[in-house]
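> pasting the sequence and the predicted model now:
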Amino acid sequence: MYVGETVNFTCKVTVSSGWTYQWYKDENELPDTSETISVFLGLSDKGSYSCRGIRGDVPTTTNSSEKTQQDVLEIPVPSLKKVTQWLDVFPTEGVELSCEMQSGSGWTYTWYKDKVEVQANNTVLFGLNRATLFINSTVSDKHNGLYECKGHLQDRTVKSISSSPLRLMVYDKKPDVILTQDPEYKVMFPGESVSFSCHINVSSGWEYLWFKDGSPLVGSESKYPINPVGATSGGSYTCRVKRGSNRNFTTDSSQALHLEVDEKKPKPLMTQQPDADKLYTGEPVSFECKVTISSGWTYHWYKDGASLLSDSSSFRIDNATLLNNGNYECKAIRSRTMFNTERSDGRTLLISEIPVPSLKKVTQWLDVFPTEGVKFSCEMPTSSDWTYTWYKDTKVQTNASMTYGQDKSTLTIHSASPSHRGNYSCSAKLKIRSVKTSRSSELRLDVYDTKPQVTLMQTPEHSLMHTEDEVSFSCHINVSSGWEFLWFKDGNKLHISELSHSIGSVTRANAGLYKCEARRGTEMVFNKTSQDLKLDIEERPQASITLLTGWGEAFSTDSLVFQCEVTDGQYTDWNYTWFREDKPINTSRSVKYKVTPSNDPDQSSYKCQGIRTGRPTYSKISTSHKTKNLLLKRRVLLSITGVLFFGIVFVLLGCIILKVTRKPAAPDEKPDEANLFLTMAQLKDCSDAPCPLVEYITDADVNPPPKEGDENGTICSETTPLPITSPEDKGNKV
């Protein structure tokens, strides 16, 4: 019996009458004495019931009746279950539910949807004792709701409470099927493994169908693994799902996933940031390793072949030092499949100390004058990618009187003043990176309070010069350097830019008014002009040479006498210098010079020059006199004279000999005519008389070489001694 039911117990003694009854439950007396008792059952009423009869004043009792065991149970809660494996359904699907009481039999069931009893119709059917509920394939959204059931015993008042509800969800369209890939690599390589999963986001009880490029594959699970991937594994994969005993519900196909298989092993591309061939200490630098094919890569890094502790796609050095120099490489690994790529091309990292900029003066001076310009340059030894900062006495310069060149690589002061005095330096910074240098060494700029003085000086300091004198002008400026000099004569610019202007041999044309100008700079010219210097030039006196030996003395002396004279009568007190073949003769400073065969055997050329202690100290050199030409003329005369003289002598001697030795002639013979004159051949062949032209005719022009075949080998030449006339014989002139 169940709680809530009523049970009647009756106790009856069949012998005689007048009996009352005593009731017992579990040996405990009950207060009721009637023949029949009714018990509204509760759980406490469970037990063993018995009774006995009592009669008379003196009670007579019967024996106790047999005991009746009464069980009392709680009314069970029905168990609502789904017979089909799903409670979320789709059009054309059917649903079956079952309701079951856990104890006893004879139960019938009542069904409720959303607390309203369900009645059978063309879409809803009940099974035996309404223990099952079936919604056929015309299910629609009107069947959505919470379903419950209750049980009750047939012909009894026992009714259960409602079962736990089940919610039925009816969708109005087919569910979506999602295909996923694990790992999600769009491109895979031989030897890797991959798995496709087919997902449906509602209900259960599904069976899976797999397709590649539209053709069915073997498999009915939610996953389709490929291990290992091969060259033929590439293609477009899809899936669908079905459920039901008759497979009467099938979803649409999932989206397609394309698997590409690349048989070539990839090679990572490694890049560097900043992308510079040379970096500097303190800079950050990072390398990026990237495989452009597919995804899912982790990375391994190497320096000079040794592995680095990093698996990121980038390798960063925040503060580079010289120890970071080396060759860097990377390779990629798929941690899901342990597939390795080739190593990337190596990249050499070159870290250098930050160079110090070089400060230079563009203008050639660092001591300047008011209004003069100054220009500095700041240079880095490596590239032109720098900008510069300027300092004067350690303070950054932003003075309006200064201008800067491109990237501030130059600093220009157009008009200097004492306020610009100081120590200048510069620093540099890379344009595209945060690299900063230390300051350069300093250059000291001094600015004078006054402008310089330019002085023109002449050496020697004579206002009057003579032709052939050497004169030199020098332009002096008292301070600084880097000067260029301009020269002017009579206001006309000369093509001279040196510190001095020298004239090695002045002429009358060099006379005039001279001055110089000192200047420096090309863009910012600073110049000062000297005083004027006047140069006067006179013609230098001319020396002349005279031969004192006349033609009348040609045959009476063996020497020649020259005399030197300076014709300009303005200057006196001359001494003289003699030159033989343009070389000074140190043995004589006399006005006269004597030439003899002993002191001039080669018959040279002679000049002379006047010298004195005052200015002019010397004269122009005379024209030359050659003793060779003079003596040649003399020798020719002597030769002619000698030939005539000896010719007459020989004629006279011949006449005397003929006179003495002549015999009378035969009648028929005619005497030979006397040859009164010797022929030149006869004279040439003479051997017993000296030739008259021997002593002075010695040069090759007058003395031809001897001829072969002469009869006696005797030749008359200039080497034959010539009789020298003594000075006492000068009176006997030819």
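Nice, I can see it. Residues are numbered from 1 along each chain as shown.

> every contact and neighbour count from this point should use C-alpha atoms.
Will do.

> so what's the residue count around L323?
9 (other Cα atoms under 10 Å).

> would you confirm that it belongs to a helix?
Yes. Under DSSP: H, G, I helix; E, B strand; the rest coil, L323 falls within a helix.

> A further structure is provided below for comparison with the first:
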Amino acid sequence: MYTGERVTLSCGFGGDPAGWEYLWYKDRLRDALPNTDSSATDRSSYTISSAALAHSGEYRCIAARGREPFYSDYSDPLTLEISGPPQTHLTVQSGWTEVFPTERVTLRCVIQGNSTEWIYKWYRDEQELPVDEANSSSVNGGTYTILSADQSHTGLYTCRGQLQRAAVYSLVSNSATLSIWGEKPKPVITQNPSSGEMYTGERVTLSCGFGGDPAGWEYLWYKDRLRDALPNTDSSRTDGSSYTISSAALAHSGEYRCRAARGSERFYSDYSDALTLDISGIPQTHLTVQSGWTEVFPTERVTLSTILIRLNCKLFVNIYLSGLYCLT
């Protein structure tokens, strides 16, 4: 039982013979309980109109009748335990409180003790919420679900319980503030190295993310078409918000996009803008002796030239002379 509840104890016999007056005792059997502002006897009943912690204890009754009273035996004791209002705890089931339009959000309310005794009450900014708020929310036991979030759902949420059998309430829960963003998020995709053209055999990492990077996201990657997310393979794999090509091949050329998803009932961000990855084969290099002869005399000037087959390639060539050879 909880403080504030009404409690009635009854005393009687099988068949209840007539003429009995009933006396009530708490904890000790010396003095029968008197009528007070919060408790009173009425024939075979003893009623506590608004229970307090002080009403906890062992109760017994005895019956008496006749002018020279004849007393029955005392009843067995009945232990009454009165508890203060229980603690209540509110959580956002997903773990994040920054929410985007159309996202589904579930709040969970847990009341200490036997939760089946309670009806759950939900509040936003200290105003009680209806069970169905314009078909955008639903209540199921200790959960309150926003089916499709919009900015009207922004606010400070709390909950508490009301006993099914009485107008007795739990303590108000801790609060959770939901912030609903104005639009769906759009991630930004970047490349490392940042050079526009890459060559076969190079390692390339693409990264996907948001400014402020809200929690709970899983990142999905797409190439050329948006139908199927890219799987992990021997040469490429996802890791958190990154997609790494360990050894680029010509087939890795194309347009890459990413998007993010979170929640058990998936909420998806918008797709990022496209990033074009251009993988080229290593260009051929041709070395010539500019003068045309390879037999050279002391003090003579010699010039070696390196020509790339693809003149538009961005490639740095280092020439080291030690005798006559070239490393590219």
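Now that the structure is in, tell me what you want to look at. For clarity, every value in this text was computed on a predicted model and none was experimentally measured.

> work out the TM-score between the chains.
Both chains were compared after superposition, and using TM-score structural alignment, normalised by the length of structure 2 their TM-score is 0.68; 274 aligned residues with a Cα RMSD of 3.6 Å.

> where in structure 2 does the longest helix along structure 1 fall?
Secondary structure of structure 1 read by DSSP state H shows that its longest helix is helix 627-661. Using TM-score structural alignment, none of the residues of structure 2 align to helix 627-661 of structure 1.

> so the aligned residue in structure 2 for Y388 of structure 1 is in which element?
For Y388 of structure 1, the aligned position in structure 2 is occupied by Y120, per TM-score structural alignment. Using DSSP states H and E, Y120 of structure 2 falls within strand 118-124.

> what's the average distance of the next helix or strand after that strand to structure 1?
Sequence-wise, the next helix or strand downstream of strand 118-124 of structure 2 (DSSP H and E) is strand 127-128. With mean Cα distance after the TM-score superposition for structure 1, strand 127-128 of structure 2 departs from structure 1 by a mean of 2.4 Å once superposed.

> return the distance of I657 of structure 1 relative to T348 of structure 1.
Going from I657 of structure 1 to T348 of structure 1 by Cα to Cα, to the nearest Å gives 126 Å.

> and these two? Which one has more around it.
Applying other Cα under 10 Å to I657 of structure 1 and T348 shows that T348 carries more neighbours, namely 16 against 11.

> if we can go back for a sec, so which bits of the strand holding Y120 of structure 2 are buried?
118, 120-124 (16 or more other Cα atoms under 10 Å).

> which elements pack onto the longest helix of structure 1?
strand 605-611 (3 or more Cα pairs under 8 Å, 6 or more residues apart in numbering; DSSP states H and E).

> the strand it packs on versus helix 627-661: what angle between them?
Relative orientation of strand 605-611 of structure 1 versus helix 627-661 (axes from the mean of the first three to the mean of the last three Cα atoms, to 10 degrees): 140 degrees.

> what are the buried residues along stretch 175-189 of structure 2?
Buried positions in stretch 175-189 of structure 2, judged by neighbour count with 16+ other Cα under 10 Å: 175-180, 184-189.

> over to stretch 266-274 of structure 2?
Using 16+ other Cα under 10 Å as the test for burial, stretch 266-274 of structure 2 gives 267-269, 271-272, 274.

> and these as CSV, adding distance to Y256 of structure 2 and secondary structure?
As requested, these are exported to CSV (distance: Cα to Cα, whole Å; DSSP: H, G, I helix; E, B strand; the rest coil):
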residue, distance to Y256 of structure 2, secondary structure
F267, 21, strand
Y268, 17, strand
S269, 16, coil
Y271, 10, coil
S272, 9, coil
A274, 6, coil
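
> now, which of these sits nearest E255 of structure 2?
For the buried residues of stretch 266-274 of structure 2, the closest approach to E255 of structure 2 (Cα to Cα) belongs to A274, at 5.8 Å.

> just give the nearest non-adjacent residue to the aligned residue in structure 1 for the closest one, would you?
Residue pairing (TM-score structural alignment): A274 of structure 2 is matched to D532 of structure 1. Nearest non-adjacent residue to D532 of structure 1, counting by Cα to Cα, 6 or more residues apart in numbering: K515, 4.8 Å away.

> could you do L308 of structure 2 as well?
Once flanking residues are discounted, L308 of structure 2 sits nearest to T285: 4.7 Å by Cα to Cα, 6+ apart.

> any idea how far F316 of structure 2 is from the one you found?
Relative to F316 of structure 2, and taking Cα to Cα, T285 of structure 2 is found at 11 Å.

> do I111 of structure 2 as well
68 Å.

> so where do the strands sit in the stretch 51-200 of structure 2?
57-65, 70-71, 78-80, 88-92, 98-99, 105-111, 118-124, 127-128, 137-140, 143-146, 155-163, 176-180, 188-192, 197-199 (DSSP state E, counting those that start in this stretch).

> let me have those in a markdown table, extended by distance to D42 of structure 2.
Formatted as a markdown table, the strands of the stretch 51-200 of structure 2 follow (distance: least, Cα to Cα, whole Å):
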| stretch | distance to D42 of structure 2 |
| --- | --- |
| strand 57-65 | 13 |
| strand 70-71 | 18 |
| strand 78-80 | 18 |
| strand 88-92 | 37 |
| strand 98-99 | 58 |
| strand 105-111 | 35 |
| strand 118-124 | 30 |
| strand 127-128 | 39 |
| strand 137-140 | 41 |
| strand 143-146 | 42 |
| strand 155-163 | 26 |
| strand 176-180 | 48 |
| strand 188-192 | 76 |
| strand 197-199 | 93 |
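
> out of those strands, the one nearest D239 of structure 2 is which?
Closest among those, using Cα to Cα: strand 188-192, at 14.4 Å.

> sorry, back to before: list the buried residues in the longest helix of structure 1.
Buried positions in helix 627-661 of structure 1, judged by neighbour count with 16+ other Cα under 10 Å: 627-628, 631-632, 634-635, 638-639, 641, 643, 646-647, 651, 654.

> still on that earlier bit, dump the residue contacts of the residue nearest to L308 of structure 2.
306-309, 328 (Cα atoms under 8 Å, 6 or more residues apart in numbering).

> what of A518 of structure 1?
A518 of structure 1 makes contacts with 454, 475, 477, 483-486, 527-529, as judged by Cα under 8 Å, 6+ apart.

> likewise W118 of structure 2?
Going by Cα under 8 Å, 6+ apart, W118 of structure 2 touches 161-164.
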